[in-house]
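> For reference, the sequence and a predicted model appear below.
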Amino acid sequence: MYPTRPRSALRTAVVWEVVRAALERRSAELERPVLEVVDTGGGTGNFAVPVARLGHRVTVVDPSPDALFALERRASEAGVTDLVRAVQGDTQTLPEVVPAGSVDAVLCHGVLEVVDDPAEALGSLTGALRKGGLVSLLAANRTGAVLARALAGHFTEAQAVLDGPDGRWGTGDPMPRRFTGDELAELASGAGLRVVSVHGVRVFADLVPGVLVDTEPGATDALLRLELAAAELPAFHAVATQLHVLAELA
């Protein structure tokens, strides 16, 4: 099961498979079928609802009331309203709504790029975890953006992403910040986390023309298998659009 429709699964399948397997392992270790999960910046429930469908309780903390409204509608349609709680807030207010040491897993997808202080934000998230708790980090990859800008013919912008302190290609770049794998690992370590695995996300999905995937028979499934296989190979991490880090609280 993937969190979104088949075409969208090309972008989310790797993360979902890692998260699903990690939650399954943690549940077995604790001998507890229901885990407490926080999805910060979880928006409309792209991951929260599938996690709830696994039987876990999920608190989604997001600053957008519209996104949370859509989350509640999606949870209702999936029949998991009793397992999903929507809370308006962000990483700064998280300690006010989630007690310290009360959570088994935290999903932090697309958040570190936009917060004022990534280290502080990650510290707030880990503060909510029980010992051995899991953190799923998904963030924009700096080196992947270099490749994307270069392939688009924007060589000066590619150089700016490579050299700039935040991995941005200019003032018009909608992404406030991008990370290398080493930078994400350093952030995780600074928050008291041990990195369990690193995967490349959207290694090929953003490079292959959409018309090819949509019109070639079997292309979506074949590309999906390729994404899953390449994600685990460090050689492909540098060209991925995003990096996914699974870590645990030491």
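Thanks, I have it.

> From now on I want contacts and neighbour counts done on CA atoms only, so please keep to that.
Will do.

> quick one: furthest residue from the center of the protein?
No residue in the chain sits farther from the centre than residue 217, which is 29.5 Å out by C-alpha atoms, centre = their mean.

> before we go on, here's another structure to hold up against the first:
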Amino acid sequence: MRAVGISRPSATPAVRTAVVWDVLRAVLADRVAATGRDRLDIVDAGGGTGGFAVPLAGLGHAVTVVDPSPDSLAALERRAAEAGVGVRALQGDAADLKEILPTDGADLVLCHSVLEYVEDPAGALGAIAGLLREGGAISVLAANPLAAALHRSIAGRFEEALQVLDDPQGRWGDRDPTPRRFTCETLAVLLSAAGLTPGEVHGVRIFADLVPSRLLDGEPGAARALVALEQAAAAHPVLRDIATQLHVLGRK
């Protein structure tokens, strides 16, 4: 059996996504071993232009992207063509998943930067849970309010930082482009309510959003060193909680 599920994408993982790829590679390897299938069925809900979908298809998996934006799906198809892989693109949003995809048909569903924007996060996770086969997993990536407070304070926006901490949705004001943010605890509650078992939480972009880009551009090996730092800190019980995004797996 070809060990497709445990291969690393051909490109060096980007600083901002390295931690997520670490988790996904482990999930794919476990699922390949459990099912005996080296071609898994993956759904990327809100997958946009295919930043995750195309590399996953490049690993040999059957990937479907569902996204409400026709422009994003067109860009996805161009990216997939350039990479020489096939990705199925469907227009729709989280509320449409039950109607456009089969029940119990997915080994892995990505839900990255989606819960912040859907009208009903609990309903979206419930719909995603229905797509998963027994033993399948959902990969959730969501914005963290503690990081938003930290970043607003660094920018000198102290009142907005305080607003993030006081606001139930973790927003810093009416001009905040993110409708809601999630803590580790709220993500766990949502996953459990959808009938899924929450797994370990990892912090994503703990340092990456605090480091000036000029430091990465001007120093050979700096990006790789920052990736190593992010990976080492991802599960740290304190540093994890100030990450820009939180990543958690839910298992069926």
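Great, that's in hand. From a predicted model like this one, the values you see are computed outputs, not experimental measurements.

> what separates the residue mapped onto the residue farthest from the centre of structure 1 from structure 2 from residue 226 of structure 2, distance-wise?
Residue 217 of structure 1 is assigned residue 220 in structure 2 as its aligned equivalent, the criterion being TM-score structural alignment. Per C-alpha to C-alpha, to the nearest Å, residue 220 of structure 2 is found 11 Å from residue 226 of structure 2.

> what residues are shared contacts of these two?
Between them, residue 220 of structure 2 and residue 226 have no joint contacts when contacts are counted by C-alpha atoms under 8 Å, 6 or more residues apart in numbering.

> Run through the strands of the stretch 51-200 of structure 2 in chain order.
62-67, 88-91, 106-112, 132-143, 197-204 (DSSP state E, counting those that start in this stretch).

> okay if I get these as TSV plus distance to residue 182 of structure 2?
Supplementary listing: the strands of the stretch 51-200 of structure 2 in TSV, determined by distance: least, C-alpha to C-alpha, whole Å:
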stretch	distance to residue 182 of structure 2
strand 62-67	22
strand 88-91	26
strand 106-112	13
strand 132-143	6
strand 197-204	12
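
> For residue 22 of structure 2, find the nearest of the ones you listed.
strand 197-204 (10.4 Å; C-alpha to C-alpha).

> pull the longest helix from structure 2.
For structure 2, the helix reaching the highest residue count under DSSP state H is reported as helix 18-35.

> buried sites along that one?
By neighbour count on 16 or more other C-alpha atoms under 10 Å, the buried set for helix 18-35 of structure 2 is 18-21, 23-25, 27-29, 31-32.

> Quick one: the residues you listed as JSON lines, columns for distance to residue 135 of structure 2 too.
Below are the buried residues of helix 18-35 of structure 2 laid out as JSON lines (distance: C-alpha to C-alpha, whole Å):
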{"residue": "18", "distance to residue 135 of structure 2": "24"}
{"residue": "19", "distance to residue 135 of structure 2": "22"}
{"residue": "20", "distance to residue 135 of structure 2": "20"}
{"residue": "21", "distance to residue 135 of structure 2": "20"}
{"residue": "23", "distance to residue 135 of structure 2": "16"}
{"residue": "24", "distance to residue 135 of structure 2": "15"}
{"residue": "25", "distance to residue 135 of structure 2": "16"}
{"residue": "27", "distance to residue 135 of structure 2": "11"}
{"residue": "28", "distance to residue 135 of structure 2": "12"}
{"residue": "29", "distance to residue 135 of structure 2": "13"}
{"residue": "31", "distance to residue 135 of structure 2": "8"}
{"residue": "32", "distance to residue 135 of structure 2": "11"}
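
> any idea which of those residues is closest to residue 132 of structure 2?
residue 31 (12.4 Å).

> Trace the closest one over to structure 1, please.
Under the alignment (TM-score structural alignment), residue 31 of structure 2 maps onto residue 26.
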